[in-house]
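> Could you work out the structure for the sequence below:
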Amino acid sequence: MRSWIWTLILLAVAVALALTVNEHSGNVIILAQPWRVELSLPLAIVLGILAFLVFHWLLRLLHWMSNSPGRFRNWRGRRAQRRDIELLERGWINELEGRYVQAEKELSKLLSRTRSTDRKVLAGLSAARALHLLGEYSRRDQTLQLAQESAGEDGRLRQAVDVVTAEMYLDQNRAEEALELLEPLQETSTRFLHANRLCLRAHRQLGHHRQVYQLTRLLLRRSAIDETQAKAFIAESAAHQLDVVEAKDWSGLWGDLQADERLSPEVALAGARAQLRFGRPAESARILEAALNRGLDDRLLRAYAQCDANQARQRLGHAELWLKSNPDHPGLLAALGQLCLAAQLWGQGAHYLERSLDLRADIHIHALLGNLHDALGHPEQALSHWRKACEAADSELPLIQRPLPAADTRGDPDFMRHETESFDVLRAEDDRLPVQVPEAASGVYLPDTPEDNHPAPQVKADKARPARPVPGPEDDYFDTAPIPGVDMSLTSDHSRSK
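Predicted structure coming up:
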């Protein structure tokens, strides 16, 4: 649009100039002794315009020639920039595709060639990330040091280096070193959300539950963390704090929790344990009852059933209300049976425990039934349930069907040392004798099969000592001590000694 406007202006000036020259005819005389030049007015105007244009283009040519070094430098800079961008793009693409070796080569080349501070730091951090994923931590640390030196005094670049370094440290569970880098960023601005997330991760690794609780609250208010994950972190950290809270700090910690957070099974269990620690069993029961009213949980039910006889009957009333809506809940039935045992209601307790056992057989129910029969004076039934509880505790334990044979102490190397030395002397004289291996008390000797089919020559027994019997299949197992409760007169060792 501007070119059209200028074109119209030039046409208007040309028309006006032509009309003016046409109406005012005359001559232009140029005197330069000893020359005298006389021109018509139109020709003088045309020559003046041409002279102006030629002089203008000459000045522009001189300016272009004088700026050639600068243009050459700019051209080289643009070429280097295109090269850096190509290397950076290829390195990032390879890193995103998982080709970390190729990515590290491209980014290291960019780190050594580029003159741009921003691209040098970016290339160093990207190359360090690739080396970190390759597990080459020493080279990674060297690359991070180069990136830190390249950042200089630029605060923004130094923050980027610190954040990336801290994230890599957290991957190695070096949370303390990561916190040293992140805490200055967190103090600078609470809106540095990524640094806050990394701080949260570091505090979780170190078990700083109070800091985890505070940071999770902060990130949840800023919508910088998943709500489900945040609730899990809050429940975990609050439960750990409740386990060690003092009575004077209880109100502040419990009051800071929201209503739905108090009903979490982890928080409710920790709160109930804290109240029991303070000597307030009634308050502990109210916390558990509020959580159980929202949903039955086996951990809460088991904790609710652990009480003395004074509170057992009151808790039975609440538990029977839950039984109306959940008649086939095995954990609730087991809790009712345990409460009945605490209240010494033996028949009703047996009824609840048997119903629970029909639905789910586990160690807890068998142990309760064992205690019930033991209290009723039924030792055989109590022992049966306790044995089943042990089997349910670890079903992979081997069951010993018969006692093992006792150890043959005569096979101990200390007892057979002199006999072995005499046999070695005989074998040195005759290489055809079989290899004699002393029997250890905790091992089994299996003789090697001869290479040929001919039987090996027998060694004559020493007259001073009776010959040892050849071990049989029943002697394949040896132990270092007799088994308690086994009659040693019936073992194979004593039978041979006789």
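> going forward, measure contacts between C-alpha atoms and count neighbours the same way
Will do.
> what comes up buried for stretch 142-152?
For stretch 142-152, the neighbour count (16 or more other Cα atoms under 10 Å) marks T143, L144, Q145, L146, A147, Q148, S150, A151 as buried.
> Surely V37 is within a strand?
Yes - per DSSP: H, G, I helix; E, B strand; the rest coil, V37 lies within a strand segment.
> Can you tell me how far it is from G26?
To G26, V37 is 14 Å away according to Cα to Cα, to the nearest Å.
> what do these two both touch?
Residues touching both V37 and G26 by Cα atoms under 8 Å, 6 or more residues apart in numbering: none at all.
> Quick check: closest non-adjacent residue to L88.
L107 (6.4 Å; Cα to Cα, 6 or more residues apart in numbering).
> Then D141?
A128 (7.4 Å).
> Please list the members of the buried residues of stretch 142-152 that lie in helices.
The helices, defined by DSSP state H, take in T143, L144, Q145, L146, A147, Q148, S150, A151 from the buried residues of stretch 142-152.
> Closest to G370 out of those residues?
Of all these, G370 sits closest to L144, with 64.0 Å by Cα to Cα.
> correct me, but the closest one touches G124?
Yes - the criterion here is Cα atoms under 8 Å, and L144 meets it with G124 at 6.4 Å.
> count of neighbours near the residue nearest to D141?
Using other Cα atoms under 10 Å, A128 is surrounded by 29 other residues.
> Against which helices or strands is the host helix or strand of it packed?
For A128, the host element (DSSP states H and E) is helix 117-134. Here helix 117-134 touches helix 68-97, helix 100-113, helix 137-151, helix 155-171, going by 3 or more Cα pairs under 8 Å, 6 or more residues apart in numbering; DSSP states H and E.
> Here is the second sequence; please produce its structure so I can put it next to the first one:
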Amino acid sequence: MKGLLIALGMLVVAVIVALGGAGDNGYVVVGRGDWVLQLSLSLFALALVVVVALLYGLARLAALVWGMPGAVRALIKAKRQGRSRRGLNRGLAALTEGRWGEAERRLADGALDSEVPLLNWLGAARAAEGLGVPERRDRYLHLAHASVPSAELAVGITQAEFQLAGDRLEQALATLLQLREKAPDNSQVIHSLVKLLRRMGEWQRLVELLPAWRASKGTDQTEADALEAEAWGHLLWATEDVSAAKQSWSRIPPKMQRRESLTALYAELLLGAELDDEAESLLGDAVERKWGEALVYLYGRAQGAHPARQLERAEGWLSKHGQEPALLQALGRVCMRGRLWGKARDYLQASIAARPEAETYQVLVELLEQINEHVSAAKYAREGLAHVVQHRSASQPSHDQPTPAAAGEGCRLSDCSLPGPGMSW
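Here you go, the predicted structure:
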């Protein structure tokens, strides 16, 4: 199209020159030595246009010939890249579908001609990991880094994922810590570190990392709160004595101290060290701040130095929580310590009526034995035993429906860790 326009332009110029010189008798004389050439002005102008056109055409032809090898190379490269692009698409599809062998072959074969070799090599590494061939996997990771040296972070994160999948936790930790030195604010590295430290039970390191995780993009703050409470709970539980427990408790942020699970755990440690007055005060304040059944239960177990004052405080909760079995049981225990046998019996029987529990039956039987009502004690002992047998029969898993543990499913923290029944971190 461009050549046609040039030819038309030359034709127009030639016509204009010819028409312009039709009535003009001017001429042009060119001489060299004994040779003399005389042309009319219009013919000379036309010849000049033709010569310029020929020179232009020769120049274009020379440029075309000169650039032909490059054009051929570009054509071949484009063809290879097109084939590599199709191989990348098919390889990624095979990788997603778990066809590891096909994925590795397509992605590795097309990597050298790929416009995005990093994707090819990383995909081939994942396929080799799926095939269980660590030598090829590591070679592909090395080639991925060599193809795009600036993508060290992406290659490192992928390598850490493989190490985690293979339970090489120490290696994964070393890899992620090295990556964090180079990219301290990278959210993916921080998130992977958080998961790894939780899996390894490195609770102190996890607590130190949590502020960075909270500040990173996309962090669920509710999840972060639960994880921080879990970490502090394990640190508290691992203390060797009550002095260490108090020191650990003082390091816990006030927001975390107000969580029911941590308050209950610390109170249990105090009760175990026979620091009942401290536990009673802690639990009473916590219950009045936010009702929690586990806290009320532990409040009833606390053998404070002033049972009457403890009873008065607990009975103040009856107006809002008078039908709570845990409160009724706690009141029964406190009344027993105050030797208020009648009130203790009434509270314990009311607790059983609201929700029969083996422990409440046991406390009631102990009370009745103390006041020499052996017949009633035997009666409630039989009822308690029947309740335990019935409860165990009802909760026994069916042979046709395996439990989550048998099915290989992970339990939730609230089902398998430190907080008591009905509580989560």
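> picking that back up, between all of the buried residues of stretch 142-152 of structure 1, which two are at the greatest distance?
Using Cα to Cα, the pair of these lying farthest apart is T143 and A151, separated by 12.5 Å.
> How many residues are close by the nearest residue to S384 of structure 1 once chain neighbours are set aside?
Residue nearest to S384 of structure 1 in three dimensions, not counting chain neighbours: G370, with 7.5 Å by Cα to Cα, 6+ apart. Neighbourhood size, G370 of structure 1 [other Cα under 10 Å]: 24.
> just I190 of structure 2 next, same as before
Using other Cα under 10 Å, I190 of structure 2 has 23 neighbouring residues.
> Also L59 of structure 1?
12.
> what helix or strand does it sit in?
helix 41-66.
> elements contacting that helix?
Applying 3+ Cα pairs under 8 Å, 6+ apart, one finds that helix 41-66 of structure 1 makes contact with strand 27-32.
> Who are the packing partners of the strand it packs on?
strand 35-40, helix 41-66.
> Not counting its own residues, what contacts that strand?
Contacts for strand 27-32 of structure 1 (Cα under 8 Å, 6+ apart): R36, V37, E38, L39, S40, L41, A44.
> what's the farthest-apart pair in the residues you listed?
Across these, the two lying at the largest distance from each other (Cα to Cα) are R36 and L41, at 15.5 Å.
> Give me the buried positions along stretch 47-62 of structure 2.
Under 16+ other Cα under 10 Å, the buried positions of stretch 47-62 of structure 2 are V49.
> average gap between it and structure 1?
In the superposition against structure 1, stretch 47-62 of structure 2 averages 1.9 Å from its aligned positions (mean Cα distance after the TM-score superposition for structure 1).
> The counterpart of I365 of structure 1 in structure 2: how many residues sit nearby?
The pairwise alignment with structure 2 assigns I365 of structure 1 to T360, based on TM-score structural alignment. By the criterion of other Cα under 10 Å, T360 of structure 2 has 23 neighbours.
> quick one, what contacts P265 of structure 1?
By Cα under 8 Å, 6+ apart, the neighbours of P265 of structure 1 are A291, D297, R299, L300.
> So the third one: helix, strand or coil?
Okay, so that is R299 of structure 1. At R299 of structure 1 the chain is in helix, as set by three-state DSSP.
> And it, what's its match in structure 2?
When structure 2 is aligned by TM-score structural alignment, R299 of structure 1 is paired with A294.
> how near is the nearest residue to that match once chain neighbours are set aside to S351 of structure 2?
Nearest-residue entry for A294 of structure 2: A264, 6.8 Å, with adjacent residues in sequence omitted and distances by Cα to Cα, 6+ apart. The gap separating A264 of structure 2 from S351 of structure 2 is 21 Å, by Cα to Cα.
> Neighbour count: those two, which is higher?
Using other Cα under 10 Å, the more surrounded residue of A264 of structure 2 and S351 is A264, with 27 against 24.
> Now that we have the contacts of P265 of structure 1, can you turn them into a markdown table and tack on distance to Y213 of structure 1?
Shown next, in a markdown table, are the contacts of P265 of structure 1 (distance: Cα to Cα, whole Å):
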| residue | distance to Y213 of structure 1 |
| --- | --- |
| A291 | 21 |
| D297 | 24 |
| R299 | 23 |
| L300 | 23 |
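> Of those, keep whichever come out buried.
Those of the contacts of P265 of structure 1 that meet the buried threshold are A291, L300, by 16+ other Cα under 10 Å.
> Just want to know which of R36 and L41 of structure 1 has more residues nearby.
The neighbour comparison of R36 of structure 1 against L41 (other Cα under 10 Å) goes to L41, with 17 against 9.
> Neighbours of the residue nearest to the more buried one when sequence neighbours are not counted, how many?
Of all residues not flanking L41 of structure 1 in the chain, N27 sits nearest, at 5.1 Å (Cα to Cα, 6+ apart). By other Cα under 10 Å, 13 other residues sit near N27 of structure 1.
> What's the separation between N27 of structure 1 and I45 of structure 1?
For N27 of structure 1, the distance to I45 of structure 1 - Cα to Cα - is 11 Å.
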